[in-house]
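>>> 3D model of this:
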Amino acid sequence: MSTEVAASIAAKASRAAKAVANLTTEQKNAVLQSMANQLRLASATILTANKDEVAAASANGTSAAMLDRLTLTPERIEVMAKAIEQIIALPDPVGATRQIEQRPNGINIQKRRIALGVICMIYEARPNVTADAGALCFKSGNAVILRCGREAIQTSLAIAAAMQQALREHNLPDEVVSIVPDPDRDLMLALLKQDQYIDLVIPRGGEGLIRFVTEHSRIPVIQHYKGVCHLYVDQSADLNMALGLLLNGKVQRPGVCNALEGLLVNQHIAADFLPMVASALAQHDVIVHACKKSLSYFNQAQAIADNEFGQEYLAPEIAIRVVDDMDGAIAHIDQFGSQHTEVICTADSANAERFIREVDSAVVMHNTSSRFSDGGELGLGAEIGISTSKLHAYGPMGLEALTTEKYVVTGNGQTRS
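All right, here's what the predicted structure looks like:
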């Protein structure tokens, strides 16, 4: 039964994708504005559904980080609507053409950007993904199948209903933005086998979900296992700047994937910097896991062994290590990082450039907060996810990452000898 239902959902989305592919940029933007308007109009309905789901999740012992992602407020719904309006303002990647070459025989070769087709989003307690993914996929010419986790299904259904109302206003099928009404795992497994209809799967959630989807999918998967982000404070760093980057990256919103989980401190400044860190983190009740070289600077830190780094806490909690030099920092990141976001604080431009060049991460930053590792903050509009695998996208994924290119070859009758 699950296979039949999945095949029906996927086939309808595939047909709907053809309707989107024929729309002009102006038509797509008009639909997107209707989506933003409908979200605002449906705010009360969405919040009612969300309130019930947050209460149920809290009663079931859901973590603080997950509850934060699940919870919507009038302000967060307005942010969702404004994110759609930001997408309207972005250039449409579909149809963009670049010249490759004109061959000696006269044939002309170009590459033209096209939609992927059908994208399946699989996510947990993140109802905002429903709006973000729906809008991004639509602007980039794709249909999307949204499979939300059980914790947020009613909220996501309410959001999708608002977006589908906008589609109907413009004579487009609901299946352009379809949501799987049943979070049953067997149905999700069946969807992952629909490679004849679905072109890409993007899971967003915990590491367990991403690994499960990757292991069971017949369809290419964009992977983002976890966000273990580090700040390395170099010998020449402005210590006040470094402290600001640390606090913003760790305590501003600790439950998100671009929050800092590790602090690396050059040994030559440890005696000056770590007392500042200890005082500041204590004021924010941050739990500290300290290496043996840094443990004495903290009153209540927990000792951490050299092989215990690399945890994604998603909480007011951080691991701290004193390193000998840049080599030690890069070696630590190579071993324990997750290819998400890494930050260096330094006044030495050569060290900054070396860090940027040698650290293997989707986003590398110099003297700025890890919290800017986000599609919206990087000018992409609402992001559909952050890829920590390198095919076909790396880092925050906006509109262009939801398209590909095809060759367009024109001539005047040339034949190959």
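>>> From here on, just use CA atoms for contacts and neighbour counts.
Noted.
>>> Now do the closest residue to Gln154 other than its chain neighbours against Gly61, distance only.
Excluding the flanking residues, the one nearest Gln154 by CA to CA, 6 or more residues apart in numbering is Ala49, at 5.9 Å. Counting by CA to CA, to the nearest Å, the gap from Ala49 to Gly61 is 19 Å.
>>> follow-up on the earlier one: what's the spacing between the residue nearest to Gln154 and Ile198?
29 Å.
>>> Which one of the two is surrounded by more residues?
Using other CA atoms under 10 Å as the criterion, Ala49 and Ile198 rank with Ile198 on top: 26 against 19.
>>> hang on, isn't that one packed against Ser8?
No. The pair Ile198 / Ser8 is not scored as a contact, 11.8 Å apart, by CA atoms under 8 Å.
>>> can you map out the helices along the chain?
Using DSSP state H, the helices of the chain run over residues 2-21, 25-41, 43-59, 64-70, 74-89, 128-139, 153-169, 185-191, 207-216, 239-251, 270-283, 326-336, 349-358.
>>> now these as a markdown table including distance to Gln302?
Shown next, in a markdown table, are the helices of the chain (distance: least, CA to CA, whole Å):
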| stretch | distance to Gln302 |
| --- | --- |
| helix 2-21 | 48 |
| helix 25-41 | 46 |
| helix 43-59 | 28 |
| helix 64-70 | 22 |
| helix 74-89 | 36 |
| helix 128-139 | 36 |
| helix 153-169 | 39 |
| helix 185-191 | 39 |
| helix 207-216 | 25 |
| helix 239-251 | 17 |
| helix 270-283 | 13 |
| helix 326-336 | 19 |
| helix 349-358 | 29 |
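>>> residues near Phe353, how many?
Wrong residue type there; residue 353 is Glu, not Phe. Here the number of neighbours of Glu353 (other CA under 10 Å) works out to 12.
>>> Show me which parts of stretch 162-173 are buried, residue by residue.
Ala162, Met163, Gln164, Gln165, Ala166, Leu167, Leu172, Pro173 (16 or more other CA atoms under 10 Å).
>>> and which of those residues is nearest Gly205?
Proximity of the buried residues of stretch 162-173 to Gly205 (CA to CA) peaks at Met163, which lies at 22.7 Å.
>>> looking at it, Gln110 is touching Ile100, isn't it?
Yes. Counting by CA under 8 Å, Gln110 touches Ile100, with 5.0 Å between them.
>>> one more to put side by side:
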Amino acid sequence: MNTLLSIEKRNAVLLKMAVLLEQERQALIDINKVDLDSYTGDDISMFDRLKVDNAKVDEMIKAVTHLASQVDPVGVERFSFKHKNGMQVYNKTASFGTVLIIYESRPDVTVEAAGIAFKSGNKILLKGGKESLRSNLKIVELWHQALKEQDTSTDWVEYLQFNRTETQAFLEKPSQKVDLIVPRGGERLIDFVKEHATCPVIISGRGNNFVYVHKEADLNIALEVIMNGKSKISACNAVDKVLIDKNLSNKDEFVTNLISKLKASNIEVLGDESISKENGIEAITSDAIWYEEFLDYKILIGEIASNQDTIAMINKYSGGHSSSIITTNEAEAQLFMENVDTAAVYHNASTRFTDGGQLGLGGELAISTDKLHQRGPIGLQHLVTNKWYVHGNGQIR
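This next block holds a predicted model:
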């Protein structure tokens, strides 16, 4: 196990990484271009996530710089107790030890997730996808350079160049101790990790997010929120399903307007039985589609009878990620927010804010749809476990 580095050393490595990313900006973009040119798949959202341009490098630099400015998440006192026998008891945060991050196509994860894991005192094992191998190896080379310049072991950041079979073997029988695994990617990746892992896994599950337009909705807000929800189709916080209250006044006019706006943005619009019949759009052939996360230029609109029905529908079909109610009625909003079982619930705002940076955490390792040990964006302060510190002077029980 690596000995915990001082916070000064961890911050110095992060700041050095920011300098190196700036120095090697063009080299990284050029190497990434080779990955992009070699990508033969037809998954548009994967291609989108694979790309590194100037804006993406700016984000990487910002992420590590911001991490360096944050307080140390390790050793934070969470509880203290003075035993009647004189012992002083504390519970403090502690790093996990070694964190394995398995992800697809996103070179920025090699910066941001590794940075969060490192800052919280963990050794990081990175297992990226083959489509981004060149970009990832370049970034890991920069991590190693930053570590070396601080006279620190390069073991803190390790890249696992494994194929699927080797990954499975490592998950089932790790060749080194792994304390936590965070898979970031599609359902197939997550199911694969859950099936084979022998240590705790934080599930960063599917999105499949819903917006409910309540009968007392401000229709301008509803339009803006839905359109914004489709502004980045590769994001797990994108909107896939819209439920419209059948008692909404001007419902027909609103739906017509919404559909034309979506189509103008090249988004394929599907409808349930009543919406498709009234608006001449393609009808769904099975209810199973309500479970699907699209990650595509595609949206499904349905009609619903009430807030209670909406809550039940979201709790049945959504991925447990994000959901939003558009209403001017505070009591209805509260009912929705308290009872919808998703990691983030919104009132009159876009689901696209479910993101560590947007919710004040700086950045995120993943967005957990699990309930243990942290739900929603996993920030720096969540990538820790805890430990009991008990100080005595000979007490026995």
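>>> Please state their TM-score.
Scored against TM-score structural alignment, normalised by the length of structure 2, the superposed chains reach a TM-score of 0.95; 394 aligned residues with a CA RMSD of 1.5 Å.
>>> now, of the helices of structure 1, which is deepest in the fold?
Using mean count of other CA atoms under 10 Å, the stretch among these with the largest mean neighbour count is helix 128-139, at a mean of 27.
>>> Give me the range in structure 2 that that one lines up against.
Mapping helix 128-139 of structure 1 onto structure 2 (TM-score structural alignment) gives residues 108-119.
>>> related to what we said a few turns ago, what lines up against the residue nearest to Gln154 of structure 1 once you look at structure 2?
Aligning on TM-score structural alignment places Ala49 of structure 1 opposite Ile31 in structure 2.
>>> Could you report the neighbour count for Gly302 of structure 2?
20.
>>> For the alignment partner in structure 1 of it, give me its contacts.
Under the alignment defined by TM-score structural alignment, Gly302 of structure 2 corresponds to Arg321 in structure 1. Going by CA atoms under 8 Å, 6 or more residues apart in numbering, Arg321 of structure 1 touches Gly262, Leu263, Leu264, Val265, Ala290, Cys291, Lys293, Ser294.
>>> mind redoing it with 10 Å?
By CA atoms under 10 Å, 6 or more residues apart in numbering, the contact set of Arg321 of structure 1 is 232, 262-267, 270, 289-295, 304, 306, 309, 329, 332.
>>> How much space separates Val221 of structure 1 from Asp199 of structure 1?
The spacing between Val221 of structure 1 and Asp199 of structure 1, counted by CA to CA, is 9 Å.
>>> for Leu274 of structure 1, that is, sorry about that
Separation of Leu274 of structure 1 from Asp199 of structure 1 (CA to CA): 49 Å.
>>> same deal with Ser8 of structure 1?
Distance of Ser8 of structure 1 to Asp199 of structure 1, given as CA to CA: 16 Å.
>>> neighbours around the nearest residue to Gln381 of structure 2 once chain neighbours are set aside, how many?
If the residues on either side of it in the chain are set aside, Gln381 of structure 2 comes closest to Pro73, at 5.1 Å by CA to CA, 6+ apart. Neighbour count for Pro73 of structure 2, taken as other CA under 10 Å: 21.
>>> same thing with the one 10 residues further on?
Other residues near His83 of structure 2 come to 11 when the count uses other CA under 10 Å.
>>> What lines up with it in structure 1?
Here His83 of structure 2 is matched to Arg103 in structure 1, going by TM-score structural alignment.
>>> from memory that match sits against Gln110, does it?
No. The criterion here is CA atoms under 10 Å, and Arg103 of structure 1 misses it with Gln110 at 11.3 Å.
>>> List the contacts of stretch 267-278 of structure 2.
By CA under 10 Å, 6+ apart, the surrounding residues in contact with stretch 267-278 of structure 2 are 227, 230, 233, 241-244, 246, 252, 255-256, 258-263, 279-287, 290, 296-304.
>>> First-to-last residue distance for it?
One end of stretch 267-278 of structure 2 to the other measures 19 Å (CA to CA).
>>> wait, what's in contact with Ser140 of structure 1?
Residues in contact with Ser140 of structure 1 (CA under 10 Å, 6+ apart) are 20-21, 25, 28, 87, 91-94, 113-117, 398-403.
>>> mind running it again at 6 Å?
Leu399 (CA atoms under 6 Å, 6 or more residues apart in numbering).
>>> gap between it and Leu23 of structure 1?
Computed as CA to CA, the Ser140 of structure 1 to Leu23 of structure 1 distance reads 11 Å.
>>> on that earlier part again, leaving aside the residues adjacent along the chain, what's closest to the match of His83 of structure 2?
Ile109 (7.8 Å).
>>> repeat for Ala10 of structure 1
Tyr197 (5.7 Å).
>>> Looking at structure 2, name the residue matched to that neighbour.
Correspondence of Tyr197 of structure 1 to structure 2, assessed by TM-score structural alignment: Lys177.
>>> now that match: how far from Ala113 of structure 2?
According to CA to CA, Lys177 of structure 2 and Ala113 of structure 2 sit 19 Å apart.
>>> Give me the contacts around stretch 202-222 of structure 1.
So stretch 202-222 of structure 1 is contacted by Met121, Ile122, Tyr123, Glu124, Leu192, Lys193, Asp195, Leu200, Val201, Tyr225, Lys226 (CA under 6 Å, 6+ apart).
>>> Name the member of those residues with the most neighbours.
Neighbour counts for those peak at Val201, which has 25 neighbours (criterion: other CA under 10 Å).
>>> what residues are up against Asn142 of structure 1?
Asn142 of structure 1 makes contact with Ala17, Ala115, Gly117, Val118, according to CA under 6 Å, 6+ apart.
>>> just curious, which of those is nearest to Ser156 of structure 1?
Nearest member of those to Ser156 of structure 1, counting by CA to CA, is Val118, at 19.0 Å.
>>> for the stretch 251-400 of structure 1, what spans make up the strands?
For the stretch 251-400 of structure 1, applying DSSP state E, counting those that start in this stretch gives strands covering 260-266, 287-290, 302-303, 317-323, 341-345, 363-366, 385-387, 395-397.
>>> would you turn those strands into CSV with distance to Thr410 of structure 1?
What follows is those, written out as CSV (distance: least, CA to CA, whole Å):
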stretch, distance to Thr410 of structure 1
strand 260-266, 51
strand 287-290, 62
strand 302-303, 66
strand 317-323, 58
strand 341-345, 43
strand 363-366, 39
strand 385-387, 35
strand 395-397, 32
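>>> All set now, cheers.
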